[in-house]
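**Student:** Sequence and predicted model, in that order:
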Amino acid sequence: MRTRPRRLAVMGFALLTALSTTASLPSAAADGPGRPENHPHGGGLSATIRYTEYGIPHIVAKDYADLGFGTGWAQAADQVCALADGFVTVRGERSRYFGPDAAPDGSLSSATKNVSSDLYFRGVREAGTVEKLLATPAPAGPGREVKETMRGFAAGYNAWLKQNEITDPACKGADWVRPVTPLDVATHGFALAVLGGQGRGVDGITSAQPPAAGAPARAGSPDKAEVAAGARKLFSAEDADMGSNAVAFSGAATANGRGLLLGNPHYPWQGGRRFWQSQQTIPGELNVSGGSLLGSSTISIGHNAHIAWSHTVATGVTLNLHQLTLDPADPTSYLVDGRPERMTKRTVTVAVKDGAPVTRTQWWTRYGPVVNGLGPSLPLPWTSTTAYALGDPNALNLRASDTALGFSKARSTDDVLNTLRRTQGLPWVNTIAADSAGHSLFTQSQVIPRITDDLAARCSTPLGKVTYPAAGVAVLDGSRGDCALGSDKDAVQPGIFGPSKMPVLKDAPYAENSNDSAWLANADRPLTGYERVFGTVGTQRSMRTRGGVEDVAAMARKGGLTVSDLQRQQFADRAPAGDLAAADVARACAALPGGTATGGDGKPVDVRQACDVIGKWDHSMKTSSRGALLFDRFWRKLTAAVPNDKLWKVPFSATDPVRTPNTLNTDAPGFATALADAVGELRSAGIGLDDPLGDHQFVVRGGERLPVHGGTESLGVWNKVETVWDAKAGGYTEVVHGSSYIQAVGWDGGRCPVARTLLTYSQSPNPNSPHYSDQTRLFSKGAWVTSRFCEKDILASPALKVVRVHD
């Protein structure tokens, strides 16, 4: 029964190999023009890579190891320095090469210094954490196909290093660019999995030390308001460096009854958490196109001939804390049901550049590592009576690539759901999908600790009674055995929720998420009944969620949608905050006595021109928009100074969650000051109040200014960009994070999907690469790449270059 498909697969691969002998080849990695290749690999790994416009590789291989090889080779060609930096991180060698006190880029943990990053990752390596996960049989551990792609990825990366000269000045000639192992690749995946758990607590894990003998217990209780605010800040979408929008439309809303998907992840523009675009093909077995997070051997967000999917960062809290009651005689022993248990010591030594090695002990418990804080916003002091252990179920999860591979093979949204039920590998994202049969899907299927509301009610400590309602962060009584997380029958590992507990919305006319909870994935079909740890119900939505729901609900009501409608939505650049508040600002501004307002420095500022400019602003963040920059600077200052509950006259109502709160409170203390300071700031920088946004929101690539459209989180712009303000340099001069790998996908009944994509920051950060800024120029103009998915389209590319890579 399996002979014919396999035979066709081999025939297809042979055909593509033959093609590689006649197409034009890139000079750096191929035979001379027009000459047949003669590279027998003697049983080694190999792949064929066809490059089309914008340096997008279409990787063809005969099996999963070869597919990983081609992926590792092609990623290294574009991103060798970022990849090498990540591998230095997961080997715990940053201090050795870059010094202990420098800060890593934050791609793989929240560590503030190299030394804390190294102590954590060296500890992971020495404890054999990832090796144990690799040895765990599926479904709890990764499957064979994924492990083969990891093996191939390492070999492909190494082969590129051996066969090519690095031209990127970020690491050219650097001694820290070294060959890697499959374990390095797997550990990189582990680091991504624990980003929201142990990765968030790296500083606290590596610096937590028991109090000195005889040290007094800390007196008093923490201030509840401060703790609640700290927990909310820790898990706030506005403070995060990752977010996303995505919407799936069912056939009920489309022109042809087939599904549509628009994915718009907001990720860092620099460093190791960038996306990289490719197509992966094993003829007869796999054919998928999309964006991969760097270091990943599978497609993270993408589409095939039948389905398209995207992810949004979810509100589910991926960690919990257990408050430990310590043995009065020994602060490194804790009590469980009255019996002492000794903590496990993990003593780690890391090499340091130009200095003595650093040795430090970490302390681990049955619940996880002891942690003395989760960043500055949530300190967790270790006293003579109390300590806190960090629980992270994703420290047992190396299954994300299995989930991605399952999506890549899926033919329907039901297949996507079945993949999630089988693999349970997504640590911190929701999934939104659409298929060619007209189905839509939203699901918050993620690996989070099994904190039921009942468990939190029974077992929360006084601290947990504050943090759990405020932010979903459970702090449980670690001295009670009945406060363990327990198990669901359908969960692949203990201590997590099974698939039957996940919020799911199927076949709604639209299913949308912009990093709020699952509640309003469709405002007409709200999702309820899930535990608080997944997110909230009946609470105020972000400005971006409100604007997104307004937009996509209107699109669905209109119906007849096509991929072109998705493209218009992506770059409409509407600022919902402007629609809600700009008219009120203009009126209040015009009513100021004498047309002046007092700035924060106590000096009066003439704001009469600002009133007119804001009144005429088109409420968009297009590069041509006049008044956008003024309102943006004013709005940032206002929302920083005025609490949300004082900002609006009409408060939030759960019965009207999209339209409330509304009506700006222009009488709020700080309104006039914010206006005066914004006007004064722009004038001092020599920026006209009505200058086009693109004159002062830009990136510089190759010495050229490229205007950037889009806006910040607080304005609610779908096309989100978070930028760096530098008044001396002329405004917003770089994008820190925001729209990244964008895809608008549909089907027209033919064999090929209708797909438009864009990688906003381009394929390579190497300024010497031809693909350093080509897609960034497209983004600046609001243009797209027409996806070349089917063979006829790939072979018709005027930029086609084919290369056969081997080890």
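**Tutor:** The structure has been received and is ready for your questions. Residues are numbered from 1 along each chain as shown.

**Student:** drop to CA atoms for contacts and neighbour counts, all remaining ones
**Tutor:** Will do.

**Student:** Which residue is the nearest non-sequential neighbour of the residue most central in space within the chain?
**Tutor:** Nearest residue to the geometric centre of the chain (CA atoms, centre = their mean): residue 242, 4.4 Å. Ranked by CA to CA, 6 or more residues apart in numbering and with sequence neighbours excluded, the top spatial neighbour of residue 242 is residue 267, at 4.8 Å.

**Student:** and the helix or strand hosting that neighbour, what does it pack onto?
**Tutor:** With elements taken from DSSP states H and E, the one containing residue 267 is strand 260-268. Helices and strands touching strand 260-268, by 3 or more CA pairs under 8 Å, 6 or more residues apart in numbering; DSSP states H and E, are strand 243-249, strand 307-313, strand 429-435, helix 563-570, strand 731-739, strand 741-746.

**Student:** now these as TSV including mean neighbour count and distance to residue 112?
**Tutor:** Below are these laid out as TSV (neighbours: other CA atoms under 10 Å; distance: least, CA to CA, whole Å):
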stretch	mean neighbour count	distance to residue 112
strand 243-249	30	21
strand 307-313	30	22
strand 429-435	29	24
helix 563-570	19	34
strand 731-739	22	17
strand 741-746	30	27
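
**Student:** Need the ones you listed in a markdown table (columns: distance to residue 505).
**Tutor:** Formatted as a markdown table, these follow (distance: least, CA to CA, whole Å):
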| stretch | distance to residue 505 |
| --- | --- |
| strand 243-249 | 11 |
| strand 307-313 | 14 |
| strand 429-435 | 10 |
| helix 563-570 | 21 |
| strand 731-739 | 25 |
| strand 741-746 | 20 |
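
**Student:** From the contact counts, what lies against whichever strand or helix holds residue 465?
**Tutor:** Using DSSP H and E, residue 465 falls within helix 464-471. Where contact means 3+ CA pairs under 8 Å, 6+ apart, helix 464-471 is packed against helix 224-234, helix 453-459, strand 475-477.

**Student:** So what touches the second one?
**Tutor:** Read that as helix 453-459. 464, 465, 468, 474, 475, 476, 477, 483, 485, 531, 532 (CA atoms under 8 Å, 6 or more residues apart in numbering).

**Student:** Count the neighbours of the fourth one for me.
**Tutor:** Per other CA atoms under 10 Å, the neighbour tally for residue 474 reads 32.

**Student:** which residues sit in contact with it?
**Tutor:** When contacts are counted by CA under 8 Å, 6+ apart, residue 474 touches 320, 321, 451, 456, 460, 464, 467, 468, 533.

**Student:** Need the buried ones from these selected in PyMOL.
**Tutor:** Selection of buried members from these for PyMOL, criterion 16 or more other CA atoms under 10 Å:
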select buried, resi 320+321+451+456+460+464+467+468+533
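
**Student:** for comparison:
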Amino acid sequence: MKLLKRAGLVFLVFLAVIATGLMIWEPLGVSPETPPPSRDYEARIVRDNFGVPHIFGKTDADVAYGVAYAHAEDDFATLQEVTAMTRGRLATLNGADAAPVDYVAALLDVGGTVERQYDGLPANVRGVLDGYASGLNAYADEHPEEISLSKLFPVNGRDIAAGFVLRSPFFFGLNTPIQALIENRPLRREGGPSLSAPVENRTVHPLSEDKIVTPVGSDPDENGSNGYALAPKLSVEGKTRLISNSHQPLRGNVAWYELVVHSDEGWDFAGANFPGSPFPFLGHNKHLGWTNTVNRPDLIDIYKLTLNEKGTAYRFDGEWLPLGKKHIWLKIKYGPFVIPYPKMVYRSVHGPVIRNDSGAYALRYAGMDQLDMLTQYYRINKARDFSEWQAAMAGQGVPATNFIYADAKGNIGMFYNAMFPDRSPGFDWRTVLPGDNSKALWQNTLPFTRVPALINPASGYVMNANNTPYIAAGPGNELKRDTFSPLMGIEDDQTNRSRRSIQLLEAAIAADGRISDAEIRRIKYDTAYVRAGYAKDWMDKIAALDLKDHPQLAKVQALLAKWDWNLDGKGAADTLALMVLRPANKAHYQRGKVPDPKVILQETVDHLNKYFGKIDPPMLDVLRLRQGEVDLPIDGGNDTIRASTLWDVDDDGRLSVRHGDSYIMFVEWDKTGKVSSRSIQPFGSATTRPDSPHYTDQMKLFVDKKLKPVWFDPKLLEKNKASEKTVRSIRK
């Protein structure tokens, strides 16, 4: 996305500077925020032998204080970026490339949402947010030399809430219509079944490589994850199992951070969060656990507004309503200076408005202008049984993402969680809607009882791998499509990972009626493709190419014809398959245009010849996991269960994985209900601290597909602790 980077931008910016004399040092125009209410906090941070912090406190707020402090010890740089992002100052910290994030924060009125909704949060939730903010402030006060942006601290609970508001809608793809509208490009068709005959503006268009910079750190259309829950009947020992395999960027503001929390108020949880959150987003407590996978139902609607001649009002139900507008300044770092760049953001009764050469378009999306996700995460963290957990989920604060659930009682479930708009029939909700008709403007969302859910199926398992919820538990155990209204926009997509997961789970059950621990481990680390769906169609296109006039491409074609459909790094064609399948999966997952296979073959050959001198280098020489001085081979691909989803091309031509398998956790409850778990991260607990022993200490285990213990029981932690400290904030 070339927002704020179009031709002439720098010239216009400096012209404005010269004309107005606004070349300033940015800190002069920034006022520090009000700190949280003063109170005493005390937390004990115990680190195990892998540096994972276990935070203990008398109250939940004490624990949140310790969570922030411990995370700052490991990754204060990223926490500062998240803080700057929530303040609309990311471009001040990181320059012009980050300006779109500041623009989006203003467009979505993040600050307004917090102002309107924050005081309505439960007092204990606000207490946890303030405790977390106080922990960040304490670390910043004690380490002023690490602060990268003046007047960024102190922060308060409202700042923490703002981070949730800004990032949440981008997990279900709000970046896509924003990007298309700003660039005045056709909107792609939303997911879910068609509701009428095709129309021109529903044509699927490929997205450019130049993505809008999103607050989630990566394009949601590239995200993935796998999740499995297995009932006791599938275990010889009668245990319940949960496998969490989220696919996130390995670095940045949505990279997983592992932690364990223990509060005397009953908050006991092991799992992982994102920078800027006091709550783990997935993992387990003593009684239950869950993991998440990205889902993509149609939760976004676009409205074409009819403006008056002056562009100051829009027509709505026969009346003219004033178009809300607000003048903002994007403060963009250029060298030692910060340049204020003017923008206007607009709003209608529908939501934020983007104006382009084709007109004015309003967006309405799930979870808009609400903070209930904070309450929901807090309550599911502390839920003690399935009923409490479902009651917390029914609060519907989290706008999207699947939840794969398991508990000590042997319950399992797959919830296609989403805040489905309560849409009226009579409109094609997959396309641009009329902005002048109130009947097209939904006001409420469907209750949690309408969410597609599969609980305790006869198959004994549930799974999701970013696929339609209608495929979740094997043949004969699936949800029925006709049970759900097409107005909900439920996706029909399948992935290789979903097809392969069902195939492997069903085969294991068919063999002896059980799935052993070794088998479920093999399934999670599987690197194969099913010869079906987009992958087969794409490989068939390659096989059908007439390459008689291109001898080297013909050799590639012949090698791929013999490929064993497994990216385990053992086959001669694995590198070729890894690279040529990536564009096909991207087009499939983005519901976009399939590229020219001949062009992809040529680009792949050119790259391999340039850097490796041949077309068939061993895949494990090409695909690497790299951090600091550690450089290791890794297997898997962009849509294999063992996921190496995205990579950077390094100077030596090798592909350095930056997205895919990230935080992995295996949880089980035995017959007595006792919980235990194992986990692994790609690098270590201190991903931005090269001097830390935990900068790369998990990498070898990660590439070798091994796990480490999670010392959830404090008694076991005492035997495996590496350090301990107490952090306090005394009321002034």
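**Tutor:** Sure, I can see it. Values in this document were obtained by computation on a predicted structure and should not be read as measured data.

**Student:** re the thing from before, tabulate the contacts of residue 474 of the first structure (CSV), appending distance to residue 751 of the first structure.
**Tutor:** CSV is the format used below for the contacts of residue 474 of the first structure (distance: CA to CA, whole Å):
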residue, distance to residue 751 of the first structure
320, 47
321, 50
451, 45
456, 51
460, 55
464, 54
467, 51
468, 49
533, 42
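
**Student:** Looking at the contacts of residue 474 of the first structure, which is nearest residue 309 of the first structure?
**Tutor:** Checking the contacts of residue 474 of the first structure against residue 309 of the first structure by CA to CA gives residue 533 as the nearest, at 24.4 Å.

**Student:** Tell me the secondary structure of the closest one, please.
**Tutor:** State at residue 533 of the first structure, reduced to three classes by DSSP: H, G, I helix; E, B strand; the rest coil: helix.

**Student:** looking at it, it is touching residue 473, isn't it?
**Tutor:** Yes. Residue 533 of the first structure is in contact with residue 473 according to CA atoms under 8 Å; the separation is 7.1 Å.

**Student:** circling back to that earlier point, for residue 182 of the first structure, which of the helices and strands packed on strand 260-268 of the first structure is the nearest?
**Tutor:** Among these, the nearest to residue 182 of the first structure by CA to CA is strand 429-435 (25.2 Å).

**Student:** What span of the second structure is the helix or strand following that closest one aligned with?
**Tutor:** Counting by DSSP H and E, the element after strand 429-435 of the first structure in chain order, helix or strand, is strand 440-443. Mapped onto the second structure using TM-score structural alignment, strand 440-443 of the first structure covers residues 412-415.

**Student:** export the helices and strands packed on helix 464-471 of the first structure to JSON lines and tack on distance to residue 687 of the first structure?
**Tutor:** Formatted as JSON lines, those follow (distance: least, CA to CA, whole Å):
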{"stretch": "helix 224-234", "distance to residue 687 of the first structure": "33"}
{"stretch": "helix 453-459", "distance to residue 687 of the first structure": "52"}
{"stretch": "strand 475-477", "distance to residue 687 of the first structure": "49"}
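
**Student:** tell me the most buried of these?
**Tutor:** Counting by mean count of other CA atoms under 10 Å, strand 475-477 has the highest mean neighbour count of these, with a mean of 27.

**Student:** how big is the offset of that strand relative to the second structure?
**Tutor:** Following superposition, strand 475-477 of the first structure is found to deviate from the second structure by 3.0 Å on average (mean CA distance after the TM-score superposition for the first structure).

**Student:** what's the matching range in the second structure for that strand?
**Tutor:** The aligned range for strand 475-477 of the first structure is 432-434, by TM-score structural alignment.

**Student:** circling back: can you count the residues close to the residue nearest to residue 242 of the first structure?
**Tutor:** Number of residues near residue 267 of the first structure (other CA under 10 Å) recorded here: 24.

**Student:** Same question for the one 5 residues further on.
**Tutor:** Neighbouring residues of residue 272 of the first structure were enumerated by other CA under 10 Å; the total is 22.

**Student:** which residue in the second structure lines up with it?
**Tutor:** Aligned partner of residue 272 of the first structure by TM-score structural alignment: residue 253.

**Student:** same thing with residue 392 of the first structure?
**Tutor:** Correspondence of residue 392 of the first structure to the second structure, assessed by TM-score structural alignment: residue 365.

**Student:** Mean per-residue distance, the match of strand 440-443 of the first structure versus the first structure.
**Tutor:** Following superposition, stretch 412-415 of the second structure is found to deviate from the first structure by 0.7 Å on average (mean CA distance after the TM-score superposition for the first structure).

**Student:** Against residue 592 of the first structure, how distant is the residue lying closest to residue 612 of the first structure once chain neighbours are set aside?
**Tutor:** In space, and not counting its chain neighbours, residue 612 of the first structure is closest to residue 586: 6.9 Å by CA to CA, 6+ apart. Look at residue 586 of the first structure and residue 592 of the first structure: by CA to CA, to the nearest Å, they are 10 Å apart.

**Student:** Who has more neighbours out of the two?
**Tutor:** Ranked by neighbour count (other CA under 10 Å), residue 586 of the first structure and residue 592 place residue 586 first, with 19 against 15.

**Student:** In what element of secondary structure is the more buried one found?
**Tutor:** Secondary structure from DSSP H and E places residue 586 of the first structure in helix 576-590.

**Student:** residues contacting residue 74 of the second structure?
**Tutor:** Residue 74 of the second structure sits next to 685, 686, 687, 688, 689 when contact means CA under 8 Å, 6+ apart.

**Student:** What remains of those residues once you look at the first structure?
**Tutor:** On the basis of both residues aligned by TM-score structural alignment, their matches' CA atoms under 8 Å, what survives of the contacts of residue 74 of the second structure in the first structure is 685, 686, 687, 688.

**Student:** count of residues packed around residue 351 of the first structure?
**Tutor:** By other CA under 10 Å, 21 other residues sit near residue 351 of the first structure.

**Student:** Would you quantify the distance from it to residue 185 of the first structure?
**Tutor:** From residue 351 of the first structure to residue 185 of the first structure the distance is 22 Å (CA to CA).

**Student:** and stretch 699-709 of the first structure, which stretch of the second structure?
**Tutor:** Using TM-score structural alignment, stretch 699-709 of the first structure corresponds to residues 625-635 of the second structure.

**Student:** got the end-to-end distance for that stretch?
**Tutor:** End-to-end distance for stretch 625-635 of the second structure, by CA to CA: 10 Å.

**Student:** Would you indicate which residues of that stretch are buried?
**Tutor:** The neighbour-count criterion (16+ other CA under 10 Å) identifies 625, 626, 627, 632, 633, 634, 635 as the buried residues of stretch 625-635 of the second structure.

**Student:** Noted, bye for now.
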